[in-house]
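**Q** Sequence unavailable; structure follows:
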């Protein structure tokens, strides 16, 4: 019946836990000629979704599905943005995999490994969460394989908000993304610590400047910041010392943030040598949880917070 449905005035559509075929979903979407917002939460039966819409502004999806409801479900494996001239937000919400490191390194069938291909999205502004659950990200001729840059031949100058999730704070990985998105203004990073050091001692080459750090990056949020090991301190310090127009850097931590800890962070991060004279540094105890909303930045925190701020 889905194939015969038409919603000529529908602007927002959410499908949650729906079982349907690819043909049925594509037919249903073609019957929504003015659709602006689409959120797919754990749909089954659709392995590949292709989007070609002149009106769609926001796409959100979550692959994870309760395997006890449907045995051996066909989950979304590929999302292709063929032509979306109005698309501003592409939001990926599979974040539950992160606490289990083994499930990241050894795919067990419960977590969808998704390929995302963006062919035409000329005004895309918000992109994330990009994580190891995305096996391949193709942006024009630029390719990221498992979060690692294979080719960096296309720059997307429209993206202003970028959200990344990785195993450990890997500076090389993040810098590659910043080169691909040179006009990012807000950068959200969630890391899940590995025992192995990520060797975040990269020095900034002034002869090969990163446009984002020089001209655009105004806000950085690091979720799961520890501040006790050289790798995460070195990662954060790179932005402190090199982001020239930074206005705010937020460290979300589980530590107590007492006076002694804060003083130690001030020294280790070299805040006296910050590249942006007006930058504020905030240490908070909370959890970064994105919501699928239509506000300007869906990753902006609006709930209660316990925070300490330094200049």
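**A** Cool, got the structure. In this text, all values refer to a predicted model and were calculated from it rather than measured experimentally.
**Q** going forward, measure contacts and count neighbours with C-alpha atoms only.
**A** Fine.
**Q** Helices along the stretch 1-150 of the chain, start to end?
**A** 22-30, 101-105 (DSSP state H, counting those that start in this stretch).
**Q** Check the stretch 151-300 of the chain too.
**A** 171-180, 211, 230-242, 259-268.
**Q** how far away is residue 186 from residue 224?
**A** Distance, residue 186 to residue 224, by C-alpha to C-alpha, to the nearest Å: 17 Å.
**Q** Also residue 311?
**A** From residue 311 to residue 224 the distance is 21 Å (C-alpha to C-alpha).
**Q** more neighbours, the two?
**A** Using other C-alpha atoms under 10 Å as the criterion, residue 311 and residue 224 rank with residue 224 on top: 23 against 13.
**Q** quick one: contacts for that one?
**A** By C-alpha atoms under 8 Å, 6 or more residues apart in numbering, residue 224 lies in contact with 190, 191, 192, 251, 252, 253, 254.
**Q** cool, residue 227 as well?
**A** 233, 265.
**Q** isn't residue 279 right next to residue 247, touching?
**A** Yes. Residue 279 sits in contact with residue 247 when judged by C-alpha atoms under 8 Å, with a separation of 4.2 Å.
**Q** Going by how many neighbours each has, rank those two and give me the top one.
**A** residue 279 (21 against 16).
**Q** hmm, back to that, farthest pair within the contacts of residue 224?
**A** 192 and 251 (14.2 Å; C-alpha to C-alpha).
**Q** okay, now the one to match up with it:
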């Protein structure tokens, strides 16, 4: 159970919230009101029928399937318009209960079959998420053949999960739909790469794989068969990922157990976004996901890097921190496999130690880290920052510390001199899931004292339901920051949150929206601003 919802239904809701929304609204209606009824000219003219056929087809294509079909009975002209309009088939809109219950499955399958047969195509979109397809495999193959013949462009196909889930293989018929520009699949088993020989999606630009059982190399092989693919989204799938693509611009992986993620050759990649990606499903395991960045000269947005669960390797150099006893003084070590570029003696970073040129990515402008600022993983923050010296927006998701180390105070951060030059370039800095701990305050004070071009900062407090800290208490805690020592006159906004514990789940739409330069910018979950602070100590309180 998840929040009172059966696990299978929770999984379905999570997947459906992560796939692209249908291009039609179930509430859309077509109504031709006379000008007189609308309070305009009294001639009562039918303005809609005066539009061109091309414009009418565009209007009809934006209606739910049932509403679009109703226009065909208005007149012979409307029937021609309906038959020529590229329609969307959304199974949840075809029955009265929305969203459909499992008991509605027979009605849903009958409605989908009827809709696919009634229209000659093309179909601009098909959303099929309401049926447990393991019980309807012959019907599924027929649907896919029809969609292939009628040129569907966007397909979301989720095998509705159930309590006793049987992994259903995705029919080979799907891979015959060469007209697809967007494809999202959920709760299937992907055919082995050997069965996809000769398969190609020549127009596919967006691919989503959600809770799909795959073998090593299957996704890699599928990506290579998509010559214009720009967006790859993966949720709950894969073990190892080795990407070679000339066209990929955005890769997002969420809620997944992945041993290795390798950007082998991705010359157009702009965004790599990871959310709750771990190397092992077992919390006690120390296995971490190895992230290898090879050829990615356009990488601009990167996160959430998590020192507790990720090992970062750039250009063949592993970024790591070694804790050495005092008998060992600061040295630069190397092995035959990788370079160790950051060393720590008793928890203190050596000033002046620089990563090698191959371990620096100057293109990254937006960086997000998920880190417990009171545990040893915080030592990786300087290491990561030195590898991305041109970061302009830094976002920290503060992970909960069960046993804070106690040494990460302002004096500790003042000793990590090598990152001050990086902080001097940061214009935007946010921290989310803030709990008011002293190690969080120390890190913020250090950043604010050294970020000379900082323009705006946001602190989003964790939901008070989980921290037990009231808004008034949080305000008092944050006023401990010594704004008189800040390096620039920026505005600090203190926000509240009513999101779930651990933060808002990542949604693929955020990262794939290229019109938004910074997908990690805070998402408001509660409207009130607790207070606003500047270096001149002016505070404005809001209720």
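**A** Yep, that arrived. Model, not experiment: these values are computed from the prediction.
**Q** if we can go back for a sec, name the residue in residue 192 and residue 251 of the first structure with the higher neighbour count.
**A** Between residue 192 of the first structure and residue 251, residue 251 has the larger neighbour count (other C-alpha under 10 Å), namely 24 against 16.
**Q** Give the equivalent position in the second structure for the more buried one.
**A** Matched by TM-score structural alignment, residue 251 of the first structure corresponds to residue 459 in the second structure.
**Q** And for the aligned partner of residue 475 of the second structure in the first structure, the neighbour number?
**A** Residue 475 of the second structure maps onto residue 262 of the first structure when the alignment is built from TM-score structural alignment. Using other C-alpha under 10 Å, residue 262 of the first structure is surrounded by 17 other residues.
**Q** Also residue 293 of the first structure?
**A** Residue 293 of the first structure, neighbours per other C-alpha under 10 Å, totals 12.
**Q** for residue 236 of the second structure, same thing?
**A** Count around residue 236 of the second structure with other C-alpha under 10 Å applied: 21.
**Q** Thought residue 254 was touching it, still the case?
**A** Yes. With contacts counted by C-alpha under 8 Å, residue 236 of the second structure reaches residue 254, the gap being 6.6 Å.
**Q** Need the helices of the stretch 1-150 of the first structure in a markdown table (columns: mean neighbour count).
**A** Converted to a markdown table, the helices of the stretch 1-150 of the first structure look like this (neighbours: other C-alpha atoms under 10 Å):
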| stretch | mean neighbour count |
| --- | --- |
| helix 22-30 | 17 |
| helix 101-105 | 13 |
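**Q** Relative to residue 156 of the first structure, which of those is closest?
**A** Among the helices of the stretch 1-150 of the first structure, helix 22-30 comes nearest to residue 156 of the first structure, with 26.9 Å by C-alpha to C-alpha.
**Q** want to throw the helices of the stretch 1-150 of the first structure into CSV with distance to residue 12 of the first structure?
**A** Shown next, in CSV, are these (distance: least, C-alpha to C-alpha, whole Å):
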stretch, distance to residue 12 of the first structure
helix 22-30, 11
helix 101-105, 33
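**Q** With respect to residue 297 of the first structure, which of these lies nearest?
**A** helix 22-30 (25.5 Å).
**Q** Give me the contacts around that closest one.
**A** So helix 22-30 of the first structure is contacted by 2, 3, 4, 5, 6, 45, 46, 47, 48, 49, 50 (C-alpha under 8 Å, 6+ apart).
**Q** average gap between it and the second structure?
**A** Superposing on the second structure and averaging over aligned pairs (mean C-alpha distance after the TM-score superposition for the first structure), helix 22-30 of the first structure comes out at 2.6 Å.
**Q** residue range for stretch 290-300 of the second structure in the first structure?
**A** Stretch 290-300 of the second structure covers residues 115-125 of the first structure once aligned (TM-score structural alignment).
**Q** wait, doesn't residue 270 of the first structure sit right on residue 236?
**A** No. Using C-alpha under 8 Å, residue 270 of the first structure makes no contact with residue 236, being 10.2 Å away.
**Q** neighbour-wise, which of the two wins?
**A** residue 236 (23 against 14).
**Q** Quick check: the aligned residue for that one in the second structure?
**A** Match for residue 236 of the first structure (TM-score structural alignment): residue 444.
**Q** Quick one: the strands in the stretch 351-500 of the second structure, in order.
**A** With strands called from DSSP state E, counting those that start in this stretch, the stretch 351-500 of the second structure shows them at 366-371, 393-398, 428-434, 456-461, 491-495.
**Q** now the stretch 1-150 of the first structure
**A** Counting by DSSP E, counting those that start in this stretch, the strands of the stretch 1-150 of the first structure are 12-16, 37-41, 48-52, 58-62, 78-83, 89-92, 114-118, 126-130, 134-139, 142-145, 148-151.
**Q** give me the stretch of the second structure that the second one matches.
**A** Following TM-score structural alignment, the partner segment of strand 37-41 of the first structure in the second structure covers residues 231-235.
**Q** ok, average deviation of the matching stretch from the first structure?
**A** Averaged out, stretch 231-235 of the second structure is 0.7 Å away (mean C-alpha distance after the TM-score superposition for the first structure).
**Q** Run through who's touching that stretch.
**A** By C-alpha under 8 Å, 6+ apart, stretch 231-235 of the second structure touches 205-211, 248-256, 508, 512.
**Q** Narrow those to those that are buried.
**A** 205-211, 248-256, 508, 512 (16 or more other C-alpha atoms under 10 Å).
**Q** Spatially nearest residue to residue 235 of the first structure (excluding sequence neighbours)?
**A** residue 200 (5.4 Å; C-alpha to C-alpha, 6 or more residues apart in numbering).
**Q** distance of that neighbour from residue 283 of the first structure?
**A** 21 Å.
**Q** what does residue 217 of the first structure give?
**A** For residue 217 of the first structure relative to residue 283 of the first structure (C-alpha to C-alpha), the value is 19 Å.
**Q** returning to that earlier point: please produce TSV containing the helices of the stretch 151-300 of the first structure, extended by distance to residue 88 of the first structure.
**A** Shown next, in TSV, are those (distance: least, C-alpha to C-alpha, whole Å):
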stretch	distance to residue 88 of the first structure
helix 171-180	17
helix 211	22
helix 230-242	26
helix 259-268	37
